[in-house]
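Engineer: This is a predicted model, with the sequence first.
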Amino acid sequence: MVTALADTRRARQIAEQVPDPELPMLTLADLGVLRGVEADTDGTVVARLTPTYSGCPAMAEMRAAVSARLRAAGYTRVDVRTVLDPPWSTDWITPEGRRKLAEHGIAPPGPAPRRAPGPVPLVLSPTRHQAPCPRCGSGDTEETSRFGATSCKALWRCHACREPFEYVKEI
């Protein structure tokens, strides 16, 4: 039993180190998409991932990378599953992940909006009115494009240091 528990911990540590394909400064654990790693009764290592949003094109890469890392570490039976409930939220990004985003010039998200259970209402107004500059810390910034290199990011500009930057949208 102790050996199985230690082996499960080792598998989790390996999966936690897989970098996100779109934000490679973050691991899947930093981003909060790695839900868990367990061993089934037959010895299969089961890793569970949650996409940042429905239809996230990076999920195939994440699954393949987790599977490849675990297999390279000697786990012969690996099953990477997608978990949709509860849905991922930017609140799941760890403090370390937020620090890494800012360190790489990407403004981390603020708290995710709170919603009542049930259908998600369509809101056409901006979700954030201010994004502090990750380079100089100034709050004198403006959104230049609602869409960045990936669907989960927007483009902003700082009026103080005049540097452009991305920020991760709150979900």
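Structural biologist: On my side now, so go ahead.
Engineer: When you work out contacts or count neighbours from here on, use the C-alpha atoms and nothing else.
Structural biologist: OK.
Engineer: Name the helix or strand for Phe165, please.
Structural biologist: strand 164-168 (DSSP states H and E).
Engineer: Can you list the buried residues in that strand?
Structural biologist: 164-168 (16 or more other CA atoms under 10 Å).
Engineer: Which single one of these is nearest to Thr144?
Structural biologist: Pro164 (8.8 Å; CA to CA).
Engineer: Can you tell me how far the closest one is from Val2?
Structural biologist: Distance, Pro164 to Val2, by CA to CA, to the nearest Å: 51 Å.
Engineer: Check Glu143 too.
Structural biologist: Glu143 is 52 Å from Val2, by CA to CA.
Engineer: Pick out whichever of these two has more residues nearby.
Structural biologist: Glu143 (20 against 7; other CA atoms under 10 Å).
Engineer: Which is the succeeding secondary structure element to the one helix or strand Arg12 maps to?
Structural biologist: Here Arg12, judged by DSSP H and E, is contained in helix 2-16. The element immediately downstream of helix 2-16 (helix or strand, assigned by DSSP H and E) is helix 28-31.
Engineer: putting a second one here so we can go through both:
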Amino acid sequence: MFRPQVTIERYGLIRKSFFGGAGSSNGKAQRSYRISSDRFLSRGNCILREYDRLVGETLLPDLAAKDKHEFSIGQDADIVYKENTTLTSSRTYNETNRLNIKEIEQRTQSTYTINLVLKNYKKNRSVKIEYKQEVYARSMKLMTNTLGFIQDSSTIQFSGVLLADEEKLLSYKIEVIN
């Protein structure tokens, strides 16, 4: 028998979709895990325990050596977010789509400011947080941000740590063209 070295990383995942429009939302982070092994792991049931408490059960796929698998098991009631999206500016213009046919399309360029409040209600431990906002638009650009937001294609991402009983206010601005 062999004993693989398995690494499990726990984090709170906030995954959202942005279709345009101002408003506010709130919710809880997903209890998420990232697992990897130094050897091949065959598929099968995986029972998760934290601090001698049963957290949940999931079915893991075949996992190649040093490959990572991510999964979530429910929500973490102690990690909450509140997000407020404000339309800062908007303008409409005409764009020529094809020169030969002279097809003209109307475009709207909008700028949004997104304020995000993250709160960790756990009294005795910090948690890693990953925030991912998928923006559905013709094009999108991250304009300004605080605390390390990055743009990866059409997704805005943030990764950080919330200390025990900490609340963080994060903010970024995006430009969207539809």
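Structural biologist: Yes, it's here. What you are looking at is a predicted structure, and each value in this text was computed from that prediction instead of being measured.
Engineer: How alike are these chains, TM-score-wise?
Structural biologist: Superposed pair, TM-score by TM-score structural alignment, normalised by the length of the first structure: 0.27. Supporting alignment: 68 aligned residues with a CA RMSD of 4.2 Å.
Engineer: which of the residues in the helix holding Arg12 of the first structure are buried?
Structural biologist: Quick answer for helix 2-16 of the first structure (16+ other CA under 10 Å): 7-8, 11-12, 14-16.
Engineer: Serialize the buried residues of strand 164-168 of the first structure to a markdown table and add fields for distance to Ala102 of the first structure.
Structural biologist: Listed next are the buried residues of strand 164-168 of the first structure as a markdown table, based on distance: CA to CA, whole Å:
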| residue | distance to Ala102 of the first structure |
| --- | --- |
| Pro164 | 13 |
| Phe165 | 10 |
| Glu166 | 10 |
| Tyr167 | 9 |
| Val168 | 10 |
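Engineer: And the residues you listed, which is closest to Leu49 of the first structure?
Structural biologist: Out of the buried residues of strand 164-168 of the first structure, the member with the shortest distance to Leu49 of the first structure (by CA to CA) is Val168, at 19.3 Å.
Engineer: For the second structure, just list every one of the strands.
Structural biologist: 6-18, 23-37, 44-50, 53-60, 68-98, 103-120, 127-135, 139-145, 150-152, 155-162, 167-177 (DSSP state E).
Engineer: Quick one: work out the angle between the fifth one and strand 53-60.
Structural biologist: What it means is strand 68-98 of the second structure. 60 degrees (axes from the mean of the first three to the mean of the last three CA atoms, to 10 degrees).
Engineer: Next one: the spatially most central residue of the second structure from Arg107 of the second structure, what distance?
Structural biologist: Centroid check for the second structure by CA atoms, centre = their mean gives Lys132 as the closest residue, at 2.0 Å. Distance, Lys132 of the second structure to Arg107 of the second structure, by CA to CA: 26 Å.
Engineer: What is the helix holding Arg12 of the first structure packed up against?
Structural biologist: helix 28-31, strand 34-39, strand 45-49, helix 59-72 (3 or more CA pairs under 8 Å, 6 or more residues apart in numbering; DSSP states H and E).
Engineer: in the last one, what's buried?
Structural biologist: I take that to be helix 59-72 of the first structure. 59, 62-63, 65-67, 69-70.
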